[in-house]
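In: Structure for the following, please:
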Amino acid sequence: MHNSVYRSPRHAQPLAALPEISPAAAAAAFVLGLPASVLIDEAIDSASPRVKSIANETSANGVRMFVARPPVPAGGGGPTKRPAVILIHQILGLQRREADLAAALAAQEGVVAVAPDCFQGQSTLWPFRAITLGFKYALRDGASWGVESVHEAVRWLQAQPDVDSDRIIVAGFCYGGGAAVRYAAAYPGEAAGVAIFYGRPLLEASEVAKLGRTPVLGLYGTRDTQFPAAMLDKFQADLNAAGVPNRLERFEGEGHAFIKEAKSVEVGGAAGRAWSLFCAFVQDVAAGRPVSGPK
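Out: Sure, this is the predicted structure:
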């Protein structure tokens, strides 16, 4: 790469003569433009089959989901009833990433894997619209966290002839991790286990107590500013006090959302280790083995 010097056209206005814009004014203009950009993304989303193109099943009440089943062994055979795992999307809504992870999980671990759409057909790759979706479904007072959509996915799985309804594990990423643990608290005994990939923990001991004996796996980065160490310490203390089997792993130097895409778990590093711990958790819960901390 070589350096070059840009020279203005002869009749261009000299830079010195342009009006100065203060940082505050520039920031204000940027912020004022956000609603328009969000509306544009909403229009694009409404006109495109983003979620519809990913989902391959729909619940009785209209919740779309991607479902992956393990390959059938040659000559048939295999278990007639399998464990199942629900993988809840992050704040961007249901994306191909979750479908790919669900397919990988089904193939590797022999489970029925479901990635439900908890945002009612809405998804985005635009960060500022993601914030509006997060506020609507999770951050505002009284937000539902998509718990009923998760419940729909659980009910759908319970009706499947190849699923053991006593071995349904609920997991999620970012927003989805918070939704998973809130579902388990709202419907005690429905989830056989809960896995939280850098999601918002339950903040009140009374809510944690609703988990009963449902095992919990938490996977967080030490540099995740959304969930500081003190918050996670309290969450684990509340889990221990309530007698909830749990394991909270913290990955040194990792920030939020360190599993960027499906292939990240194949590369290794923190993403690969976190995914391996999750898969081991799934197998332990499915087999009824106790869940414990680091060995």
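In: CA atoms for contacts and neighbours, from now on please.
Out: OK.
In: Which residue ranges of the stretch 1-150 of the chain form helices?
Out: 23-47, 50-54, 96-109, 127-134, 147-158 (DSSP state H, counting those that start in this stretch).
In: let's see this one next to it:
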Amino acid sequence: MLKEEIDSLAPGRDFNRRGFVQTAVGSGFAAAVLPVTAQTISTDTAGLDAGTVSIEVGDFKMPAYRAQPAGRKNLPIILVASEIFGVHEHIADVCRRFAKQGYLAIAPSLFVRHGDAGAYTDIPKLIAEVVAKASDVQVAGDLDATVAWAARHGGDASRLGITGFCWGGRTTWAYTAHNPAVKAAVAWYGPVARSYFAGDKTIIEQAAAIKAPVLGLYGAADTGIPVGTLTQLEAALKAAGHLKSEFVVYPDTPHAFHADYRPSYRKAAADDGWAKCLAWFKKQGVA
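Out: Okay, the predicted model is just below:
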């Protein structure tokens, strides 16, 4: 069980009733996070092509949520890797936020082979029955197919970035190690000293394969990701001759501080992290 996920969904906060279980990729919220909080951000689709698309991965058709500026081509591509709850409304909203900045942003449903992550109310059961079945090998193949799809639908694969949250933050690190075409990455509170799928290497163990610059955004009060593990990863990267990645650790900040639909949300850190995220991609030529 991931303690940080349980903690970030702690009861006793002021909730409104806008939450509803997702019925399609990018719509609604996962059952495990209901009800959502009052500060939940909603980004409109004005000027965007946005919605569900289907990506072929071999003979499998994987759903994904895509948002991009309408009528434009040769757009920089941002892969968005979800939390353990799958591609629900918050992840779709993040895609729309990137699209408003001129990106083709796409969030593939990386758990869909194993079950409906949005339907679970029990987090340990969700992790055991769905999340823990998505290996780095499977996820890398799915993301490779997503990049190929984006390149055929208005994206410029020479300007490829990836970002993700929690499980998706770890995926951000892992995919950057897998694909040398990634130009830059931003990992939001992704575990670096443990894996989810049995047999997968930790991010610390994959450090030597990471070539692109990664910005790691973390909370010092994250109960599941000790700051010491970030220090270990930083040392492993330096030992491999990688000096391009950076870490930002926000004081007194919990896990999932960017998740505006959850009680763990911390607006100051989230806003600062988002600004740093956009600046990082621009600095590294993914813009």
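In: list the contacts for the residue in the second structure that D164 of the first structure lines up against?
Out: By TM-score structural alignment, D164 of the first structure lines up with D156 in the second structure. By Cα atoms under 8 Å, 6 or more residues apart in numbering, the contact list for D156 of the second structure reads 74-77, 150.
In: coming back round to it: R273 of the first structure: which of the helices of the stretch 1-150 of the first structure is closest?
Out: Of all those, helix 96-109 sits nearest to R273 of the first structure, with 14.6 Å by Cα to Cα.
In: Report the spatially nearest residue to L248 of the first structure, omitting neighbours in sequence.
Out: Nearest non-adjacent residue to L248 of the first structure, counting by Cα to Cα, 6 or more residues apart in numbering: G218, 4.4 Å away.
In: quick check, the one you found in a helix?
Out: No. G218 of the first structure sits outside any helix when classified using DSSP: H, G, I helix; E, B strand; the rest coil, being strand.
In: From A220 of the second structure, how far out is the most centrally placed residue in the second structure?
Out: Central residue check for the second structure by Cα atoms, centre = their mean: the C-alpha nearest the mean position is that of G164, 1.7 Å away. Per Cα to Cα, to the nearest Å, G164 of the second structure is found 18 Å from A220 of the second structure.
In: hmm, back to that, need the contacts of D156 of the second structure in TSV (columns: distance to F281 of the second structure and neighbour count).
Out: Converted to TSV, those look like this (distance: Cα to Cα, whole Å; neighbours: other Cα atoms under 10 Å):
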residue	distance to F281 of the second structure	neighbour count
N74	16	17
L75	13	25
P76	10	25
I77	10	29
A150	18	23
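In: For those, which pairs are in contact in the first structure too?
Out: Retained in the first structure: 74-77, out of these (criterion both residues aligned by TM-score structural alignment, their matches' Cα atoms under 8 Å).
In: which among the residues you listed gets closest to A134 of the second structure?
Out: The nearest member of those to A134 of the second structure, counting by Cα to Cα, is I77 at 23.1 Å.
In: Please tell me how far the closest one sits from F257 of the second structure.
Out: Distance of I77 of the second structure to F257 of the second structure, computed by Cα to Cα: 24 Å.
In: Next, format the contacts of D156 of the second structure as JSON lines and append distance to T231 of the second structure.
Out: Formatted as JSON lines, the contacts of D156 of the second structure follow (distance: Cα to Cα, whole Å):
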{"residue": "N74", "distance to T231 of the second structure": "38"}
{"residue": "L75", "distance to T231 of the second structure": "35"}
{"residue": "P76", "distance to T231 of the second structure": "31"}
{"residue": "I77", "distance to T231 of the second structure": "30"}
{"residue": "A150", "distance to T231 of the second structure": "35"}
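In: Can you tell me which of those is nearest A174 of the second structure?
Out: Nearest to A174 of the second structure among the contacts of D156 of the second structure is I77, at 17.6 Å by Cα to Cα.
In: Kindly provide the distance from the aligned residue in the first structure for that closest one to G193 of the first structure.
Out: With TM-score structural alignment as the criterion, I77 of the second structure lines up with A84 in the first structure. Separation of A84 of the first structure from G193 of the first structure (Cα to Cα): 11 Å.
In: Name the residues contacting each of those two.
Out: 168-169.
In: Quick check, the match of I77 of the second structure in contact with D166.
Out: No. Using Cα atoms under 8 Å as the test, A84 of the first structure is too far from D166 to be in contact (9.3 Å).
In: Mind jotting down where the strands sit in the stretch 1-150 of the second structure?
Out: With DSSP state E, counting those that start in this stretch, the ranges of strands along the stretch 1-150 of the second structure come out as 48-57, 60-69, 75-81, 104-108.
In: Adding distance to A275 of the second structure, write those out as a markdown table.
Out: Putting those into a markdown table (distance: least, Cα to Cα, whole Å) gives the following:
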| stretch | distance to A275 of the second structure |
| --- | --- |
| strand 48-57 | 21 |
| strand 60-69 | 19 |
| strand 75-81 | 15 |
| strand 104-108 | 17 |
